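# fold the following for me, if possible:
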Amino acid sequence: MLKTCYFVCLSILLITTGLVRCDNDFVFDFEADGWLKLHSEPATWSEALLKCLNEGSVLASPLNPGLAKALRIQMAQLQGSDIYLGVHDFNSKGLFGSVEGVPLSAMGIKLGLKDAAKDCITMSADGSTSYSTCTNPLPFVCYKKNENQTLNECDYEYEYNEQMGRCYKVHVREQTWSRAYELCAYEGGHLVILNDEAEANLIKSMFPAKEGKQFHIGLRAWGAERIWTTIHGESINDVFNHWNTNQPDNWLGNQERATFLRNGKMDDVQPWTVAMFVCEKSPK
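As a prediction, the model looks like this:
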């Protein structure tokens, strides 16, 4: 069946079977339903993550069979080298997921016992995956996804908001950011992402009358540059980003997580700060 793609690209286009290429080296793959860019120059995992973020993309993971196939096609240019995937357990040790927040189990990746020193995952040319340290420089692929969501109804204990088209659940028992991330994942959701002021106002309305002063949210800083992104790899410039007065200040040099305050503003906190939190998920 003939496939057609409509888009704007400020360059001369080269159209090949199933692919559209622009001069910034991103290639659109129909099966992956998104744009990919191979970086053959090796980098550490954190360097790879930041390079993709700076290009408006995320470090690629085999989220589905189409994307897994597209990654193998890109890897054919590397003469056998492995690549870093955007899969890690930095948010909660032992709980691996992609930078978009997709858990390992949903990708069909099965691995053996984890080495405590290996927090990243690599992929070989045959599609097999392995635990890896994150400091050995390797090639990698950046990915820009086409968004497409189908909405329906919420699970038990989650409340559906018609305006947002999303399901939410408030956890009043305070947890660290990583534990909150883990609990939301276990429920099939993720820490809430404040996409705009309307959603921020909705979450503000969810604060209990007396308990707690802040919610953990799905926003964190990466690297010495402190590049803030959501747990789904979105730039802070593309989502709600109203900080409290004189924040973020990175007090003591280790405030790498974000919270949402009762006054409707954000604050940066240390990873071990305990707070209430809100989980979010798509309706079924």
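
# contacts and neighbour counts: CA atoms only from here.
OK.

# residues near the closest residue to residue 227 other than its chain neighbours, how many?
Counting by CA to CA, 6 or more residues apart in numbering, residue 221 is the residue found nearest to residue 227 once chain neighbours are left out, at 5.2 Å. Residue 221: 19 surrounding residues under other CA atoms under 10 Å.

# one more, so I can put them side by side:
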Amino acid sequence: MGIAYSVGEVDHLYSFFVQWGPLVDDKGKMKPCKSCNVRKIGHSAYLIVDKEIVGLSKALRNTFCKPKAAKKWEIIALKDSTRRSSLCNSVESEVEESEYQSESEDEFPVLSHESQLLDEYHLQKLAAHLPPRTQGYPWQLMYSTANHGSSLKTLYRNMAGLDCPVLLVIKDVHKKVFGAFSSDPFKVSKYCYGTGETFLFSFNPDFQQYRWSGENSYFVSGNWESLQIGGGGGGFALWLDADLNRGASFSCPTFHNAPLSTHEDFIIQDVEVWTVQN
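Here you go, the predicted structure:
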């Protein structure tokens, strides 16, 4: 249903749009506009108006806009701007993440020591999936069974005082490599700790990553007898004993993961823990 306006109202709207609308140069490109009602959403520009004058403003657009400008910007209702902006941001975020991972796969982290468990393929895949805030920092080896013996207490002691994410890498006697990225260093705690950055991974032999499902927040917990990652379904996504000799891995709600090893109960051959931020 149309809305009637007096000649004076039409003249007023016309003057308003001419004065405050986006300016166009001789090449048809938009110049910065003085009005806060002109917003850029993605690669397009929109003049935001109340719904009462949308019908009239579309007619006026052809009066005061050059033909080239009509292809560059559009008049929309205020309620539509939020939806378009949200959709645009979602698409742009996916593009940025894809570009970031592509660039990261070409970069190799600098290791403070030679790893006994990670080769170039492992490093390339892991580096591409670590959070952006960890990029550009050398990886420091904080614990390894080869250098420090098989002891969960020693692992905890070497983590004391740290305030940065860590990467746990395990190789079992079946030569399978898997582990977890933890947003927080491992420690003894009565409660679960960590954030949604925490994830699991495995090479069996292809790289598999299991991110937080959002179903619960049982990221990491630890005591002197064991270290546990993930849970809530009757079993842990990853469990290690006090001697770092035996472990277990089950599917759990925290990550919706498959068992990380080819056997749910496995014998540990080697363990390494790296910090991935200064």
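
# quick check: TM-score for this pair?
Overlay of the two chains. TM-score (TM-score structural alignment, normalised by the length of the second structure): 0.24; 103 aligned residues with a CA RMSD of 5.4 Å.

# circling back to that earlier point, report the secondary structure state of the residue nearest to residue 227 of the first structure.
strand (DSSP: H, G, I helix; E, B strand; the rest coil).

# distance of residue 21 of the first structure relative to residue 140 of the first structure?
18 Å (CA to CA, to the nearest Å).

# if you count what's nearby, which of the two comes out ahead?
Shown here are residue 21 of the first structure and residue 140; by other CA under 10 Å, residue 140 has more neighbours (32 against 20).

# ok so that one is a strand residue?
Yes: counting by three-state DSSP, one finds residue 140 of the first structure located in a strand.

# so it touches residue 52, yeah?
No: in this structure, residue 140 of the first structure is not within contact of residue 52 by CA atoms under 8 Å, at 9.3 Å.

# common neighbours of the two, please.
residue 59 (CA atoms under 8 Å, 6 or more residues apart in numbering).

# need the contact list for residue 48 of the first structure.
Listed by CA under 8 Å, 6+ apart, the contact set of residue 48 of the first structure reads 59, 140.

# so where does it fall, helix or strand?
In this assignment (DSSP states H and E), residue 48 of the first structure forms part of helix 45-54.

# name the element the residue lying closest to residue 239 of the second structure once chain neighbours are set aside belongs to?
Spatial nearest neighbour of residue 239 of the second structure, excluding adjacent residues (CA to CA, 6+ apart): residue 228 at 4.6 Å. Taking DSSP H and E as the definition, one finds residue 228 of the second structure inside strand 226-229.

# who does that strand touch, helix- and strand-wise?
Under the contact criterion of 3 or more CA pairs under 8 Å, 6 or more residues apart in numbering; DSSP states H and E, strand 226-229 of the second structure touches strand 220-222, strand 238-241.

# can you list those in JSON lines and add distance to residue 7 of the second structure and mean neighbour count?
Conversion of these to JSON lines gives the following (distance: least, CA to CA, whole Å; neighbours: other CA atoms under 10 Å):
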{"stretch": "strand 220-222", "distance to residue 7 of the second structure": "70", "mean neighbour count": "23"}
{"stretch": "strand 238-241", "distance to residue 7 of the second structure": "74", "mean neighbour count": "22"}
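
# so for residue 12 of the second structure, which of these sits nearest?
strand 220-222 (63.9 Å; CA to CA).

# who does that closest one touch, helix- and strand-wise?
Strand 220-222 of the second structure packs on strand 226-229, going by 3+ CA pairs under 8 Å, 6+ apart.

# which ones are touching the residue nearest to residue 279 of the first structure when sequence neighbours are not counted?
Spatial nearest neighbour of residue 279 of the first structure, excluding adjacent residues (CA to CA, 6+ apart): residue 191 at 4.7 Å. When contacts are counted by CA under 8 Å, 6+ apart, residue 191 of the first structure touches 180-181, 184, 216-218, 231, 277-280.
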